[in-house]
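Asks: How does the following fold in three dimensions:
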Amino acid sequence: MKKLIFLLALCFSLSATAQNSQVFEAANKAYAAGNYEEAITQYEQILENGQTSAALHYNLANSYYKLNRVAPSIFHYEKALQLAPGDEDVHNNLGFARNMAIDAIGEEEQAGFRGIFDTSTAAFSASGWGLVAIFCMLVFVVFFLVYYFSNKTLVKRLLFIGAMFFLVMAISSAVVAATKQSFDKESNYAIVFSEEVQIKNEPSPRAEDAFLLHEGAKVKITENFQDWVEIALPNGSRGWLEEDNLKRL
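Replies: Model prediction:
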């Protein structure tokens, strides 16, 4: 019975993947033809089916950008950047999208170890580094098995050195993946989706206004209180707004 359930689940997964692939291709064709609304509907359908990728968010962001929809374009470029932090095209297009936003907030600069770590590991996301760790561990196992059964001294020496190299790479990649995942959890950011929203000094609609934000602004969430969140900007400004005005990254 368990085998039957597993086979049915596998068949369903393969079928869903194939269907999403067809929808993705159809969305790409709609985008190429200039039917951006249709492309958005199909890209969003894939996301609703539980599938995600840097390419999917990137194409969806491009579609929103073509329609001058600031907040969703910035949101999906940011999502693409989370999955492919080293992608230059995503970086460049995100810069163009930010130029459409009214608020010139800028990016929070990471100093010290965090800044060095983010720069030196930007090639992959946390999941990407996890895959690198798995690959290196598999290569280590192959090298070690061949080393164990080999009879030639020189070959054994070279295989041992290679095995140790990939073992160190596997451990290092796993540490990087875990660290990036931890940092990602600490970095609780969101994009403002409301066209205009007054930021309050306290979590209350009757509180005094602190400052004004517009759609597309990227903020850091520092605290939650009922339906309100406290946000912080790179310039040090802080305030409260109702959470339904933004979308978490």
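Asks: only C-alpha atoms for contact and neighbour calcs from this point on.
Replies: Will do.
Asks: what comes into contact with stretch 6-15?
Replies: Outside of stretch 6-15, no residue comes within contact range by C-alpha atoms under 8 Å, 6 or more residues apart in numbering.
Asks: Then stretch 18-32?
Replies: Stretch 18-32 is contacted by residues Tyr36, Glu38, Ala39, Ile40, Gln42, Tyr43, Ile46, Asn49, Gln51, Leu56, Asn59, Ser63 when judged by C-alpha under 8 Å, 6+ apart.
Asks: so where do the helices sit in the protein?
Replies: 2-32, 36-48, 54-66, 70-83, 88-100, 112-120, 126-149, 153-186 (DSSP state H).
Asks: one more, for comparison:
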Amino acid sequence: MKHIIYILMFCFSLISTAQNTSLFEKGNTFYKNGKYADAISVYSSILKTNQHSAELYFNLGNSHYKLNHIAQSIYNYEKALFLKPTDKEIKQNLAFANAMKVDAIEVLPEIGYTKYFNKFTSVLKTDTWAVLTVIFFGIFAVLLIIYYFTLSTKTKRILFTSSFSFLILTLITLSFSYYKDNQETAKSPAIIFAKETNVKTEPNFKSQDAFLLHEGTKVNVLETESNWTKIKLSDGKTGWILKEDLKQLSFF
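Replies: Down below sits the predicted model:
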């Protein structure tokens, strides 16, 4: 009975994938014909099936960009970039969308080795660094086993040096994976969706206005209290805004 259930689940999965592929092509056709609202509707229907891909979010971002939907385009480009962090076209289009924003917020400069470390670790996703760690450790283990069963002194020397090299690579990729995971856990990014919102010094309407933010600005969520969310900007400023004025970038 279990085998039948698994087979049925697999068949439904294939059917769903085929349907989504057809819908994706339909959305692309709408986009090429300049029917951007229709393309958005089709792409969004694919997301409702819980299927995610960089291409899907990228095309959705492009459609919103064509309609001057600043927040929606940036939001979807950010999603696409998370799935393909080295894609130049996604980065380029995200830069175009960011150029449409009203707010020009400076980024606090990274100090010392942190700048280069962050740049290098951002080349791959956390999961990819973790996979590399497992692969390198597997090679290290295999080489070590062969080393113990090899009689030739010269071969043993080569195997020892090689296994030690892969052990070093394992430790490096492990540290990168751990560091990047801590970074992602510490951050909770969101995009401002309100056309304009007053950032308050405290989570209530009676408190003073700290500063003003506009649609498309990326912030980091620090905490939530009732209907209010405390945010932090890339320049270090903090304040409270209504929860409904932003949309958090949940990365699956």
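Asks: that older thread, identify, out of the helices of structure 1, the most deeply packed stretch.
Replies: helix 70-83 (a mean of 24; mean count of other C-alpha atoms under 10 Å).
Asks: Next, the mean deviation of that helix compared to structure 2.
Replies: Once superposed with structure 2, the aligned residues differ from helix 70-83 of structure 1 by a mean of 1.3 Å; criterion: mean C-alpha distance after the TM-score superposition for structure 1.
Asks: who's in contact with the nearest residue to Glu107 of structure 1 once chain neighbours are set aside?
Replies: Spatial nearest neighbour of Glu107 of structure 1, chain neighbours left out: Pro234 (6.5 Å); criterion: C-alpha to C-alpha, 6 or more residues apart in numbering. Each residue near Pro234 of structure 1 by C-alpha under 8 Å, 6+ apart is listed here: Ile105, Gly106, Glu107, Glu108, Glu109.
Asks: Check Trp129 of structure 2 too.
Replies: Taking C-alpha under 8 Å, 6+ apart, one finds Thr173, Leu174, Phe176, Ser177 in contact with Trp129 of structure 2.
Asks: Could you identify the longest strand within structure 1?
Replies: Assignment by DSSP state E gives strand 218-225 as the longest strand of structure 1.
Asks: How far does that one sit from its chain's centre?
Replies: Distance of strand 218-225 of structure 1 from its chain centroid, counting by C-alpha atoms, centre = their mean, to the nearest Å, is 18 Å.
Asks: And stretch 61-72 of structure 2, by the same measure?
Replies: Remark: stretch 61-72 of structure 2 is offset 18 Å from the chain centroid, using C-alpha atoms, centre = their mean.
Asks: same thing with stretch 150-159 of structure 1?
Replies: In terms of C-alpha atoms, centre = their mean, the centre of stretch 150-159 of structure 1 is set 43 Å apart from its chain centre.
Asks: you'd agree Ala97 of structure 2 is up against Lys66?
Replies: No. The criterion here is C-alpha atoms under 8 Å, and Ala97 of structure 2 misses it with Lys66 at 10.0 Å.
Asks: on that earlier part again, which one, of the helices of structure 1, ends up nearest to Phe225 of structure 1?
Replies: Proximity to Phe225 of structure 1 (C-alpha to C-alpha) singles out helix 153-186 among the helices of structure 1, at 17.7 Å.
Asks: Check which helices and strands that closest one sits against.
Replies: Other helices and strands packing on helix 153-186 of structure 1, by 3 or more C-alpha pairs under 8 Å, 6 or more residues apart in numbering; DSSP states H and E, are helix 126-149.
Asks: Just the angle for the helix it packs on relative to helix 153-186, thanks.
Replies: Here the directions of helix 126-149 of structure 1 and helix 153-186 differ by 160 degrees (axes from the mean of the first three to the mean of the last three C-alpha atoms, to 10 degrees).
Asks: and helix 126-149 of structure 1, how far from structure 2 on average?
Replies: Taken against structure 2, helix 126-149 of structure 1 registers an average deviation of 5.3 Å after superposition, with mean C-alpha distance after the TM-score superposition for structure 1.
Asks: do the same with stretch 153-173 of structure 1
Replies: Stretch 153-173 of structure 1 versus its aligned partner: 5.4 Å mean (mean C-alpha distance after the TM-score superposition for structure 1).
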